[in-house]
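A.B. asks: generate coordinates for the sequence data below:
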Amino acid sequence: MTDTLTTRLENCYSGAIYDVMRAMGRPNCVLPHEIVGLDAETRCCGPIFTLRGVAFDTERANEETDYLLPWVRFLSEAPAGHVVICQPNSPTLALMGELSAETLKYRGVRGYIVDGGSRDNSFIRKIGFPVFCKFRTPRDIVAKWVPDATGEPISIGDVLIRSGDYVLADFDGVVIIPAEIVEEVVTEVENVMAAEDKVRSAILSGTDPIDAYLEHGKF
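C.D. replies: As a prediction, this is how the structure comes out:
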């Protein structure tokens, strides 16, 4: 089920959100620019559900432990209507793949953003599940990585991310909106976009850019 804020946020874009948050004195809201969508059309937004994990120094395939079970448990817990954001603490492994993406999509998760890798990306694009990642690799997590927390605060770059905060990710990047100001931010972004529409209409009707800017205070 899509909440009202998510519906409104779907009509926004990351640049306007950043501009509004900068004006509010909260410019530290953008994830590292290396985290990008699988293609130019990849986009997602909504409330956040966080995931954190730990990588092993050496592969543990010979141990009598099912290292995939904690990951499958996460897939079962990820709430519908949310965007998962993962801090894997791994610079080499893929933290998303074909079956996981299909599972999350089927369960109503709106997207997945990871400060790490993704694999099976052609398939993920084909099914239309939004994934933002730092790199692509065939290296999976089996016997090399496990989740160690869900729903807990994480950091990516210098941005603090909490479950219940909101995210919008598009072709320009990923912006995080703290839960306590999301209503205010979305409302102001809607005002900004309305002003931009007026400037656009004025320019396309022949108004000089200076006059359009002075009248509407936006460019």
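
A.B. asks: from here on, just use CA atoms for contacts and neighbour counts.
C.D. replies: Noted.

A.B. asks: quick one: the helices in the chain?
C.D. replies: All helices of the chain, identified by DSSP state H, fall at 4-9, 14-23, 69-77, 98-106, 121-127, 182-204, 209-216.

A.B. asks: on contacts alone, who are the packing partners of the longest one?
C.D. replies: Secondary-structure packing of helix 182-204 (3 or more C-alpha pairs under 8 Å, 6 or more residues apart in numbering; DSSP states H and E): helix 4-9, helix 14-23, helix 209-216.

A.B. asks: try the fifth one
C.D. replies: Applying 3+ C-alpha pairs under 8 Å, 6+ apart, we find helix 121-127 packed against helix 98-106.

A.B. asks: and the contacts of the helix it packs on?
C.D. replies: Helix 98-106 has contacts (C-alpha atoms under 8 Å, 6 or more residues apart in numbering) with 75, 78, 111, 119-121, 123-124, 127, 129.

A.B. asks: longest strand of the chain?
C.D. replies: Secondary structure assigned by DSSP state E gives strand 44-55 as the longest strand of the chain.

A.B. asks: buried sites along that strand?
C.D. replies: 44-53, 55 (16 or more other C-alpha atoms under 10 Å).

A.B. asks: circling back to that earlier point, using CSV, lay out the helices and strands packed on helix 182-204 together with distance to Ile85 and mean neighbour count.
C.D. replies: Listed next are the helices and strands packed on helix 182-204 as CSV, based on distance: least, C-alpha to C-alpha, whole Å; neighbours: other C-alpha atoms under 10 Å:
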stretch, distance to Ile85, mean neighbour count
helix 4-9, 16, 17
helix 14-23, 17, 18
helix 209-216, 37, 14
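
A.B. asks: want to put them side by side, so please do this one too:
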Amino acid sequence: MTGAADTDRGTPLPEDLNSQLAQAGSATVANLLLRRGLRNVLMTGVRPLTEGQPPLVGPAYTLRFIPAREDLDTLANYASSSNLHRRAIEECPPGAVLVIDAFGSTGGASLGDLMAARLVQRGVAGAVTDGGYRDSAAIRQTGLPCHHRDNAPRATPVALHPVALDEPVGCGGVAVYPGDVIVGDSDGVAVIPRELAPDIAAEAADTTAYEEFAAREIRRGRPLHGLFPATPESRTEYDTWVAAGRPGQEQPWT
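C.D. replies: Reported below is the predicted structural model:
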């Protein structure tokens, strides 16, 4: 089982779906998945590399590490074109998110700046690991949206041995199947089963729009009760507001 059809998992997301999920963010996505009984979808201890970086959205392409062993993990082996870490950089599809299962280890780097630059050049949407990155300042300069646990300046072979590409992994305590849709922002990283992504995106767009209405009402002094969570009555008010052209939606918080 892959969690997504083999024919779909490498396909880039439609632009409208990508935009809806980017605007919604990881917290809204997690709440919508909770309604479907999916509780463990937010990665633990995984945060943005750079404050204010763009949202990260795309289907997962996975790499899995296990602990390194000295007879196998040499710099010579690491330099080989058959090394799965290096292959992941060259084989992650454009528009995808490289998800790296480092079993929570920051003893060696899951990624460095030259690898990040190559991912940008190849059109990859971003990278996520429950390990860490080296050359963090230089990675920021590439513009690649990245999430990790913490800085990991040591060379990869010191602690990490790559064993699998494009197979199910665990990252930040969450199961990630190839093709699952990754949504990362300032709150964290959420994982959506691929087959649910269109419905979650549509519901997220509606939820985000309703929250604009709720924020407007709160600015006007209205209490949360009867407004958030939405009620049938407040949804009717919201529909009227939308029909009127959403007046007041640009008012700043005061």
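
A.B. asks: quick TM-score on the pair, please.
C.D. replies: Here the TM-score for the pair of chains, by TM-score structural alignment, normalised by the length of the first structure, is 0.88; 215 aligned residues with a C-alpha RMSD of 2.3 Å.

A.B. asks: thinking again about what came up before, redo the helices and strands packed on helix 182-204 of the first structure as TSV? Include distance to Arg136 of the first structure.
C.D. replies: Below are those laid out as TSV (distance: least, C-alpha to C-alpha, whole Å):
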stretch	distance to Arg136 of the first structure
helix 4-9	28
helix 14-23	23
helix 209-216	43
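
A.B. asks: of those, which is nearest Val175 of the first structure?
C.D. replies: Val175 of the first structure lies closest, by C-alpha to C-alpha, to one member of those: helix 14-23, at 6.2 Å.

A.B. asks: residue range for that closest one in the second structure?
C.D. replies: Alignment of helix 14-23 of the first structure against the second structure: residues 26-35, by TM-score structural alignment.

A.B. asks: who touches that stretch?
C.D. replies: Contacts of stretch 26-35 of the second structure (C-alpha under 8 Å, 6+ apart): 21, 39, 41-42, 183-185, 187-190, 192, 200, 203-204, 207.

A.B. asks: now list the buried members of those.
C.D. replies: 21, 41-42, 183-185, 188-190, 192, 200, 203-204, 207.

A.B. asks: can you tell me which two in the residues you listed are farthest apart?
C.D. replies: Most distant of these, by C-alpha to C-alpha, are Gly188 and Glu203, 19.5 Å apart.

A.B. asks: so what's the residue count around Arg220 of the second structure?
C.D. replies: Residues lying near Arg220 of the second structure (other C-alpha atoms under 10 Å) number 11.

A.B. asks: likewise Thr65 of the first structure?
C.D. replies: Thr65 of the first structure: 10 neighbours (other C-alpha under 10 Å).

A.B. asks: could you measure from Ala30 of the second structure over to Ala209 of the second structure?
C.D. replies: Separation of Ala30 of the second structure from Ala209 of the second structure (C-alpha to C-alpha, to the nearest Å) stands at 17 Å.

A.B. asks: repeat that for Ala76 of the second structure.
C.D. replies: 54 Å.

A.B. asks: what does Leu51 of the first structure align to in the second structure?
C.D. replies: Under the alignment (TM-score structural alignment), Leu51 of the first structure maps onto Leu63 of the second structure.

A.B. asks: show me what contacts its match?
C.D. replies: 84-85, 88, 98-101, 162-167, 169.

A.B. asks: wait, which of those is closest to Asp16 of the second structure?
C.D. replies: Nearest member of the contacts of Leu63 of the second structure to Asp16 of the second structure, counting by C-alpha to C-alpha, is Leu98, at 21.2 Å.

A.B. asks: settle this for me: the closest one is touching Ala127, isn't it.
C.D. replies: Yes - between Leu98 of the second structure and Ala127 there is a contact under C-alpha atoms under 8 Å: 4.6 Å.

A.B. asks: name the residues of stretch 120-139 of the second structure that are buried.
C.D. replies: Quick answer for stretch 120-139 of the second structure (16+ other C-alpha under 10 Å): 120, 122, 124-136, 139.

A.B. asks: residues in contact with the alignment partner in the second structure of Gly116 of the first structure?
C.D. replies: Alignment note (TM-score structural alignment): Gly116 of the first structure maps to Gly131 of the second structure. Each residue near Gly131 of the second structure by C-alpha under 8 Å, 6+ apart is listed here: 100-106, 109-110, 148-150, 152.
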